[in-house]
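[1] following is a predicted model, sequence given first.
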Amino acid sequence: MTNTSQSEFDGIEFVLAMLDWLEQREESADAVDEAFDLLADERRRLLLQVMRTYSEELTLPDAAEEVAVRENGCKVTELSAERVANVYISLYHDHMPRLVDAGLIEYDQERDLVIPVEVRDNTL
């Protein structure tokens, strides 16, 4: 019998659960691939979690600060300004455009606001 670490076991269980869930859905292979691609990066997942947690528009600096807190598992007062700035730049140039293109969030560049889709949908 091989020795399987807890994280490997959790990963196996997760994959099998996802496969079971996907079998019950009628999503195209392209839609599934796109969803997994969007969720493949932890920083994108964290930004989506932050937006779901607050369920309201946030300034990008505030969203970046919250993502940095969650990434580092510390209080905001323990983060360096450089760390938050690096997260901000990464979100602005890489992660947000992907999530905006996918329709998961909106971004108002003029006001530097990140807007979750749920907020936008409720105001229509």
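    Now that the structure is in, tell me what you want to look at.

[2] use CA for all of it now, contacts and neighbours both
    Fine.

[3] so how far is Gly73 from Val32?
    Distance from Val32 to Gly73, counting by CA to CA, to the nearest Å: 30 Å.

[4] next: Phe36.
    Applying CA to CA to Phe36 and Gly73 gives a distance of 24 Å.

[5] swap in Val100?
    26 Å.

[6] next up, a second structure to put side by side with the first:
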Amino acid sequence: MTTPSYPEFDRTEFVLAVLEWLEGRENSPEAVDDTLDLLAHSRRRSFIRVMRTYGEALTLPDAAEEVAVRETGTPVAELSAEHVANVYISLYHDHLPRLVDAGLLEYDQERDLVSPAAIS
């Protein structure tokens, strides 16, 4: 298996910068692994960015639409309903529970409303 090449991205430099940043912190290896696991999936990163950008509660369907727009670079009016539904399902069943468990997001299932967690 070959790793894709991203010419504008220096992976080695990035890894070394992250490791250097981690050296100055007192985190358990498990905490670091859990954090990197949270950030490992591009859809989760996009979801976090959407919630940080808006900084307020959104319905999960609206968040899914925005994640789909960011993933595809396609205007919302041109997205297929099927694609947005697939993003919604993956957020609801996989990514949202992980981010809620990590304390990054809050979710009101009754209203299907997701919001950034109050971070102190």
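    On my side now, so go ahead. Predicted model, so just to flag it, every value in this text is computed and none were measured.

[7] what's the TM-score here?
    For these two chains in superposition, a TM-score of 0.90 is obtained (TM-score structural alignment, normalised by the length of the second structure); 116 aligned residues with a CA RMSD of 1.6 Å.

[8] compare Val100 and Gly73 of the first structure and say which is more crowded by neighbours.
    Of the pair Val100 of the first structure and Gly73, Val100 is the one with more neighbours under other CA atoms under 10 Å, namely 16 against 11.

[9] count the residues that sit near the nearest residue to that one once chain neighbours are set aside.
    Once flanking residues are discounted, Val100 of the first structure sits nearest to Glu106: 5.4 Å by CA to CA, 6 or more residues apart in numbering. Using other CA under 10 Å, Glu106 of the first structure has 20 neighbouring residues.

[10] could you do Asp121 of the first structure as well?
    8.

[11] how far out from the middle of the chain is the host helix or strand of it?
    Per DSSP states H and E, Asp121 of the first structure falls inside helix 117-122. With CA atoms, centre = their mean, to the nearest Å as the basis, helix 117-122 of the first structure stands 17 Å off its chain's centre.

[12] and what of stretch 98-110 of the second structure?
    Distance, centroid of stretch 98-110 of the second structure to centroid of chain: 12 Å (CA atoms, centre = their mean).

[13] SS state for the residue nearest to Val100 of the first structure?
    Assigned with DSSP: H, G, I helix; E, B strand; the rest coil, Glu106 of the first structure falls in the strand class.

[14] same check on Pro61 of the second structure?
    Per three-state DSSP, Pro61 of the second structure ends up helix.

[15] from Leu60 of the second structure, how far off is the nearest residue to it once chain neighbours are set aside?
    Nearest non-adjacent residue to Pro61 of the second structure, counting by CA to CA, 6+ apart: Tyr88, 6.3 Å away. Using CA to CA, Tyr88 of the second structure is found at 7 Å from Leu60 of the second structure.
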